[in-house]
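Colleague: Predicted model and sequence follow; I will ask about them next.
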Amino acid sequence: MTASFDGSTATEAVDLLRNGDLTVSGRLVEASNATLYCTVSDGARSAACVYKPVAGERPLWDFPDGTLAGRETAAYAVSEALEWHVVPPTVYRDGPFGEGMVQLWIEGDTTVDLVELSRSQEHAGLRRMAVFDAVINNSDRKIGHLLPTTDGHLYGCDHGVAFAEEYKLRTVLWQWQGQPLPPDALAGLHRLRELLASPESTVSQELARHLTEPECYATRARVDLLCEHSVYPYPSPDWPALPWPPV
């Protein structure tokens, strides 16, 4: 399970992640919060995954509400509503160390130069990712969070510090700032806008589950602005434009 996912295979992956048995194999020690490498299996299927228990999160002064695991799950819901599959299949569930985020492990294409990729002006997946980050107000899009696969798809990971009420977009993907959004990006944004207008939609319910009401409102407002102005955003003058370290 390392290729890109269409709607049906993503549903299968989510079902396995939600209902399979989690077995912890080890810990990714470079992560700042507890990040466990696991196998999830239901007897007939198995896959590698990442498990981030809430119990292993370090409190953040600028994200005092909710959980990082919940924000990662909300990011997946937005990714699917856009139909861009930027985020690997992700669920919020109980596990060996309590509730947390479980995300399918993506085996990246090690032949891709991530620094060069991050500077690309033409990569369609990267362009969509920049729009996705603007929607979720991602404050930590580093080069190392890019996960290109051998079939050409591009995933992103580590979306725990996102959805802040205040504008905190911090990313290495500023190469399109002020440029018109491409037609596929606008189509996805208008689709998301309609879904966010319905409290019964899956994405609205997931955001309401994991975010505060002001954060949900701010997300809808960001989508409205992107749809109305139809350009890539600019950095905030009051917030660092780049994450540190950028890799």
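Modeller: Great, that's in hand. Numbering: from 1, shown residues only.
Colleague: Going by C-alpha atoms from here, please, whenever you check contacts or count neighbours.
Modeller: Will do.
Colleague: Okay, buried residues for the helix ranked longest in the chain please.
Modeller: Taking DSSP state H as the criterion, the chain has its longest helix at helix 213-229. Counting neighbours by 16 or more other C-alpha atoms under 10 Å, one finds that the buried residues in helix 213-229 are 215, 216, 218, 219, 220, 222, 223, 224, 226, 227.
Colleague: what's the neighbour count on the closest residue to the first one other than its chain neighbours?
Modeller: Read that as residue 215. Take residue 215 and drop its neighbours on the chain: the residue closest to it by C-alpha to C-alpha, 6 or more residues apart in numbering is residue 165, 4.8 Å away. By the criterion of other C-alpha atoms under 10 Å, residue 165 has 17 neighbours.
Colleague: I'd guess residue 165 is in a strand, am I close?
Modeller: No: counting by DSSP: H, G, I helix; E, B strand; the rest coil, residue 165 is not found in a strand; it is coil.
Colleague: who touches it in this structure?
Modeller: By C-alpha atoms under 8 Å, 6 or more residues apart in numbering, residue 165 lies in contact with 214, 215, 218, 219.
Colleague: Now the third one: closest residue in space that isn't a chain neighbour?
Modeller: With sequence-adjacent residues excluded and distances taken as C-alpha to C-alpha, 6+ apart, residue 218 is closest to residue 165, at 5.6 Å.
Colleague: Quick one: the helices in the chain, in order.
Modeller: 7-19, 68-82, 114-118, 124-136, 183-196, 202-210, 213-229.
Colleague: Make sure residue 190 is actually in contact with residue 227.
Modeller: Yes: the pair residue 190 / residue 227 is scored as a contact, 6.7 Å apart, by C-alpha atoms under 8 Å.
Colleague: related to what we said a few turns ago, can you list the helices of the chain in JSON lines and add distance to residue 235?
Modeller: Conversion of these to JSON lines gives the following (distance: least, C-alpha to C-alpha, whole Å):
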{"stretch": "helix 7-19", "distance to residue 235": "33"}
{"stretch": "helix 68-82", "distance to residue 235": "21"}
{"stretch": "helix 114-118", "distance to residue 235": "17"}
{"stretch": "helix 124-136", "distance to residue 235": "10"}
{"stretch": "helix 183-196", "distance to residue 235": "19"}
{"stretch": "helix 202-210", "distance to residue 235": "25"}
{"stretch": "helix 213-229", "distance to residue 235": "14"}
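Colleague: and here's the other structure:
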Amino acid sequence: MTNYDDAEVRHVLAEGELRVEGRLVDASNTTLYACARLGGCEIPCVYKPIAGERPLWDFPDGTLAYREVAAYLVSQATGWGIVPPTVLRDGPFGPGACQVWVEVDPDVDLLELLRSDHPGLQRIAVFDAVVNNADRKGGHLLPTKAGHIFGVDHGVCFAVEDKLRTVLWQWRSQPLPADAVETLRALRDKLAGDLGAELAALLSRQEIAATRRRVNRLLATRRFPEPPEHWPAIPWPPL
């Protein structure tokens, strides 16, 4: 991450010169390592052009970048800072999502982290239930040296049908932490106001309504969700 605040970072991501420097070859969709430059500021980032999105049978074509930005907006609304700053912008290969590159702490054992009760992971589990993340792999979790855990790759979120697939089921059916309940209450209000209006430019009305229903369901049960019976509970590969 950077030493700039989120608004400054998003301004550079959206308005800066975007220079592609490499490609992440393990990604299923075209994912490019780039640098956004504006004035004297340079921000390493990930650029995912819509033209490089692989068609999916269960998500409309050309919508994954919009879902990435929508996930960032919901993350910001929670105050948890799970998703790195993300914008929708034009670039060398057309419009797409542009997200700050996160440097991962190489000393963190990801498998050990996934088995832990790290509060950051608990928050990500709640967040994923809200956005209906269909692909929370372990490799999509980025622990930093500061101890924060970011989550990335949210292109297959916000489906109307329940599609939650995650490696974070260790709290299934357990009560939600009190701070998560308060955050969900505030998020419910935001979805009915400014956040809902922002999401309307990125998601369908049905998808926004389904997001509200998921928040209401979590508040009604006050428990982490259980693995689905009609959908594979864990993505493949899990890491």
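Modeller: Perfect, thanks for sending it. The structure displayed is predicted, hence computed values, not measured ones.
Colleague: Quick TM-score on the pair, please.
Modeller: Superposed pair, TM-score by TM-score structural alignment, normalised by the length of the second structure: 0.97. Supporting alignment: 239 aligned residues with a C-alpha RMSD of 1.2 Å.
Colleague: what span of the second structure lines up against the longest helix of the first structure?
Modeller: Aligned using TM-score structural alignment, helix 213-229 of the first structure spans residues 205-221 in the second structure.
Colleague: That stretch vs the first structure, average offset?
Modeller: Superposing on the first structure and averaging over aligned pairs (mean C-alpha distance after the TM-score superposition for the first structure), stretch 205-221 of the second structure comes out at 0.8 Å.
Colleague: ok, now which ones touch the aligned partner of residue 73 of the second structure in the first structure?
Modeller: Under the alignment (TM-score structural alignment), residue 73 of the second structure pairs with residue 77 of the first structure. With contact taken as C-alpha under 8 Å, 6+ apart, residue 77 of the first structure is in contact with 202, 203, 206, 207.
Colleague: Same question for residue 133 of the second structure.
Modeller: 154, 156, 157, 158, 163, 164, 165, 166 are the contacts of residue 133 of the second structure under C-alpha under 8 Å, 6+ apart.
Colleague: Of those, which is the nearest to residue 58 of the second structure?
Modeller: Set against residue 58 of the second structure, the nearest of the contacts of residue 133 of the second structure by C-alpha to C-alpha is residue 156 (9.1 Å).
Colleague: The first structure: which residue goes with the closest one?
Modeller: In the first structure, residue 156 of the second structure lands on residue 161 (TM-score structural alignment).
Colleague: Which residue comes closest to its match once chain neighbours are left out?
Modeller: Closest residue in space to residue 161 of the first structure, ignoring its immediate chain neighbours: residue 139 at 6.0 Å, by C-alpha to C-alpha, 6+ apart.
Colleague: which residue sits closest to the aligned partner of residue 37 of the second structure in the first structure in space, ignoring its chain neighbours?
Modeller: When the first structure is aligned by TM-score structural alignment, residue 37 of the second structure is paired with residue 41. In space, residue 41 of the first structure comes closest to residue 20 once its chain neighbours are excluded; the distance is 4.8 Å by C-alpha to C-alpha, 6+ apart.
Colleague: what's the counterpart of the one you found in the second structure?
Modeller: In the second structure, residue 20 of the first structure lands on residue 16 (TM-score structural alignment).
Colleague: My guess is that match contacts residue 38. True?
Modeller: Yes: applying C-alpha under 8 Å, one finds residue 16 of the second structure in contact with residue 38, separated by 4.5 Å.
Colleague: got a list of what residue 76 of the first structure touches?
Modeller: Residue 76 of the first structure neighbours (C-alpha under 8 Å, 6+ apart): 85, 86, 87, 88, 89, 90.
Colleague: residues in contact with residue 46 of the first structure?
Modeller: So residue 46 of the first structure contacts 16, 39, 40 (C-alpha under 8 Å, 6+ apart).
Colleague: Tell me how many other residues crowd the last one.
Modeller: Counted with other C-alpha under 10 Å, the burial measure for residue 40 of the first structure works out to 23 neighbours.
Colleague: what's around the match of residue 37 of the second structure, how many residues?
Modeller: Counted with other C-alpha under 10 Å, residue 41 of the first structure comes out at 17.
Colleague: now swap in residue 74 of the first structure and tell me
Modeller: 28.
Colleague: show me what contacts it?
Modeller: 203, 206, 207, 210.
Colleague: at 7 Å instead, please
Modeller: 206, 207, 210 (C-alpha atoms under 7 Å, 6 or more residues apart in numbering).
Colleague: Can you tell me the closest non-neighbouring residue to the last one?
Modeller: In other words, residue 210 of the first structure. residue 70 (5.0 Å).
Colleague: roughly how far apart are the one you found and residue 158 of the first structure?
Modeller: 12 Å (C-alpha to C-alpha, to the nearest Å).
Colleague: Next up, the contacts around residue 95 of the second structure.
Modeller: Neighbouring residues of residue 95 of the second structure by C-alpha under 7 Å, 6+ apart: 49, 50, 89.
Colleague: Out of the residues you listed, list just those in strands.
Modeller: Among the contacts of residue 95 of the second structure, DSSP state E puts 49, 89 in strands.
Colleague: So which bit of the second structure is stretch 50-64 of the first structure matched to?
Modeller: The alignment places stretch 50-64 of the first structure over residues 46-60 of the second structure (TM-score structural alignment).
Colleague: And that stretch, how far out from the chain middle?
Modeller: Put simply, stretch 46-60 of the second structure sits 15 Å off its chain's centre (C-alpha atoms, centre = their mean, to the nearest Å).
Colleague: For that stretch, buried residues please.
Modeller: 46, 47, 48, 49, 50, 53.
Colleague: go on, stretch 27-37 of the second structure?
Modeller: Applying 16+ other C-alpha under 10 Å to stretch 27-37 of the second structure flags 29, 30, 31, 32, 33, 34, 35, 36, 37 as buried.
Colleague: What are the neighbouring residues in contact with residue 108 of the second structure?
Modeller: Residue 108 of the second structure neighbours (C-alpha under 7 Å, 6+ apart): none.
Colleague: What residue in the first structure is paired with it?
Modeller: Using TM-score structural alignment, residue 108 of the second structure sits opposite residue 112 in the first structure.
Colleague: do the same with residue 124 of the second structure
Modeller: Per TM-score structural alignment, residue 124 of the second structure is aligned with residue 129.
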